[in-house]
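Asker: Here is my input; please provide its structure:
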Amino acid sequence: MQAISLIVEFSIKPEHREEFLAVMRTHAANSLKEAGCLQFKIVTPSAPMDDRVFLFEEWKDQAALDWHLAHSALNDTRKRYDGWIFNRHITHGRVVAP
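Answerer: Okay, the predicted model is just below:
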């Protein structure tokens, strides 16, 4: 089985950036406790005016990701930040090298 990666790009409303990051830190910590979560990193650009935040997630396999999507607090997390973002783009892929 190949590991699955997600790269999630958010554009955040500036007045909600710190709230968003706090929610994502909690979500990342909870996700890392799930059996199939291999990595969950929050990345912010170095440019001071860049409104984006990226998540880099790596899951053991599609079944682990499917479990996360169905059973984690993801939907509640999305409801919390929904009004704080302009856009969300998800790239789903397979890890081809360690």
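Asker: contacts, neighbours, all on C-alpha from now
Answerer: Fine.
Asker: which ones are touching the residue positioned nearest the centre of the chain?
Answerer: The chain has Leu55 as the residue nearest its centroid, 4.0 Å off, counting by Cα atoms, centre = their mean. Listed by Cα atoms under 8 Å, 6 or more residues apart in numbering, the contact set of Leu55 reads 6-9, 40-43.
Asker: Now the buried members of the residues you listed.
Answerer: Buried subset of the contacts of Leu55 (neighbour count, 16 or more other Cα atoms under 10 Å): 6-9, 40-41.
Asker: Next, give me the two most distant ones among the residues you listed.
Answerer: By the measure Cα to Cα, Glu9 and Phe40 form the most distant pair in these, at 13.5 Å.
Asker: here's the other one to compare against:
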Amino acid sequence: MRCGIRLARQPRQKRFFFIRKTHTWKKQSRASKPDIHTPCGIRHIELFEAPDKDRLYLFEEWQDQDALDQHHAQPYTAAVFKSYEGWLAEPPRILPLNGLK
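Answerer: Take a look at the predicted model:
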């Protein structure tokens, strides 16, 4: 199960510092303690910034839909989405992705 998440910043927000900092911390934590800091079922996560620096794209690969649903049901995920309020121009847009064959 793959998905892409589009995050668009508010015009008054200068940078995506918080998300970049959080993403870097997660990558470092996952490398050092995958059993504690990695949500169960995630296989890959990667963050990209658009050239205009107004949008970030987060690409995730999950074991299956159930693992993604479980992740979204966790209190820590709700807290992250709550923290986005006020500095995103719109709610995060989550898109299911299919590989090309």
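Asker: State which helix of the second structure is the longest.
Answerer: Identified as the longest helix of the second structure according to DSSP state H is helix 17-32.
Asker: Tell me where the second structure has strands.
Answerer: Listed in chain order, the strands of the second structure (DSSP state E) span 2-8, 42-49, 55-62, 93-97.
Asker: For Lys26 of the second structure, find the nearest of these.
Answerer: strand 42-49 (9.7 Å).
Asker: what range in the first structure does that closest one sit on?
Answerer: Mapping strand 42-49 of the second structure onto the first structure (TM-score structural alignment) gives residues 37-44.
Asker: Same check on stretch 59-68 of the second structure?
Answerer: Residue span in the first structure matched to stretch 59-68 of the second structure, by TM-score structural alignment: 56-65.
Asker: what residues does that stretch touch?
Answerer: Contact partners of stretch 56-65 of the first structure, identified using Cα under 8 Å, 6+ apart, comprise 1-8, 35-43.
Asker: List the buried residues in that stretch.
Answerer: 56-62, 64-65.
Asker: for stretch 32-40 of the second structure, same thing?
Answerer: Buried residues in stretch 32-40 of the second structure, counting neighbours by 16+ other Cα under 10 Å, are found at Pro39.
Asker: Can you give me the end-to-end span of it?
Answerer: Taking Cα to Cα, to the nearest Å, stretch 32-40 of the second structure runs 16 Å from one end to the other.
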